[in-house]
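Student: just need the structure, nothing else, for what follows:
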Amino acid sequence: MKLDAVPSDPAALRVLFAQIPQSVVALCGLDASGTPHGVAASSFTPISLEPPLVSVAMAETSTTWPTLRRMPRVGVSLLSHSQADTCRTLAAKGRDRFANLRWSSTVGSSAVFVDGAADGREPLIFHGSGFRRLAAIRPQGIQ
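Tutor: The predicted model follows:
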């Protein structure tokens, strides 16, 4: 991919950006009434270990992010390769995203974690406008 000039056509820019593989995380939390809220994000980037910092970007049009950002803690779940449907559920608009989703929260905290997230599993990757799995590249000459 070579970016000499930023395309002015949003569709062309989408095609260009789709060539960048992204891991997918779920950002979820409980509001004061105990109701879970969450979103799927592929713009999650670790920044620092000490102190632990991450960066995530949300669309200006997100109606969930304003709720999440007011929470004292938000859980981050790295979705596993088998959780494409979970990602689609968390990205859906106009319905209860947690109706059929298995999750847990930490005691005394508003952080919510999606069950089955990538704890030792291969992560879910978004690339080329679709979900993918990682594949190891074998060094040449090794079969």
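Student: from now on I want contacts and neighbour counts done on CA atoms only, so please keep to that.
Tutor: Noted.
Student: going along the chain, name the helices of this structure.
Tutor: 10-17, 65-69, 84-91 (DSSP state H).
Student: ok, which of those comes nearest residue 39?
Tutor: With respect to residue 39, and counting by C-alpha to C-alpha, the nearest of those is helix 84-91 at 5.1 Å.
Student: thinking again about what came up before, so which of the helices of the chain is the most surrounded?
Tutor: helix 84-91 (a mean of 18; mean count of other C-alpha atoms under 10 Å).
Student: here's the other one to compare against:
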Amino acid sequence: MSTSTSTSTSTSMSDALCPPLNTTAQLDPTAKLDPTAKLDTKALRAAFAQFATGVTVMTSQTHAPCGMTANAFTSLSMDPPLALVCVAQSAAMHAAVLRARVFGVSVLAADQEGHACYFADRTRPRGAAEFDGIAWHPGPQTGVPLLAGALARLECRLTDVHRGGDHSIFVGEVVGFTHGAPTAAEALIFHRGGFHRLPTRRPA
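Tutor: A predicted model of the protein is given here:
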């Protein structure tokens, strides 16, 4: 899975119920920065992995439906409504989105860990067989596959592509979406290389 981080602009953090600040945290006195040291990519990957993200399945549709597990997804703007996903340039999804100019994002629930593993498995079937046994329906606006049981489903039309190292940042205008009730299901979380459940927070 991608290790890019994500944030959300759709809900103000100032609106959330926040606990008091932790004022006892201290800097690690043993930590030293060496500007001449070569970047340790393994350690960097571990650092990126400290950031917990949601998990999505990104989809597109050309001659056949295609899907890919992605956690480098974020909302970007409300006016206009934009979202972005970061995709490796070597991924089949990269070429598919450039051809189709549309993509879908299904935000996975905690009981859909199997979907996350399946769409991250490079040995999975491709072409029409890729979605055999997967409950999905075509999005009414774009025709992209949207997964049944997902917490939210977005349809996007590609508006911009930005190069970011070995990935591309696909920016899409949201042209359709659905979501369940806020307390309908727990969210699937990816953190430190593993999947976790995020319990639903009940209103006070």
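Student: which of the residues in stretch 95-108 of structure 1 are buried?
Tutor: Across stretch 95-108 of structure 1, burial judged by 16 or more other C-alpha atoms under 10 Å covers 97, 98, 105.
Student: over to stretch 37-56 of structure 1?
Tutor: So stretch 37-56 of structure 1, judged by 16+ other C-alpha under 10 Å, has buried residues 37, 38, 39, 40, 41, 42, 44.
Student: gap between it and the chain center?
Tutor: Remark: stretch 37-56 of structure 1 is offset 9 Å from the chain centroid, using C-alpha atoms, centre = their mean, to the nearest Å.
Student: could you tell me where that stretch falls in structure 2?
Tutor: Alignment of stretch 37-56 of structure 1 against structure 2: residues 66-85, by TM-score structural alignment.
Student: that stretch: end-to-end distance?
Tutor: 15 Å (C-alpha to C-alpha, to the nearest Å).
Student: try stretch 56-73 of structure 1
Tutor: Stretch 56-73 of structure 1: ends 14 Å apart by C-alpha to C-alpha.
Student: need the strands for structure 1, in chain order.
Tutor: 22-23, 25-30, 36-41, 45-48, 53-55, 75-78, 103-105, 112-114, 125-127, 130-132 (DSSP state E).
Student: between the second one and strand 36-41, how many degrees?
Tutor: The reference is to strand 25-30 of structure 1. Compare the direction of strand 25-30 of structure 1 with that of strand 36-41 by axes from the mean of the first three to the mean of the last three C-alpha atoms, to 10 degrees and you get 170 degrees.
Student: how distant is strand 25-30 of structure 1 from the center of its chain?
Tutor: The answer for strand 25-30 of structure 1 is 9 Å, by C-alpha atoms, centre = their mean.
Student: residue closest to the middle of structure 2?
Tutor: residue 71 (3.1 Å; C-alpha atoms, centre = their mean).
Student: can you pull the contacts of the closest residue to it other than its chain neighbours?
Tutor: Using C-alpha to C-alpha, 6 or more residues apart in numbering and skipping residues adjacent in sequence, the residue nearest residue 71 of structure 2 is residue 55, 4.8 Å away. The neighbours of residue 55 of structure 2, taking C-alpha atoms under 8 Å, 6 or more residues apart in numbering as the test, are 69, 70, 71, 107, 108, 116, 188, 189, 190.
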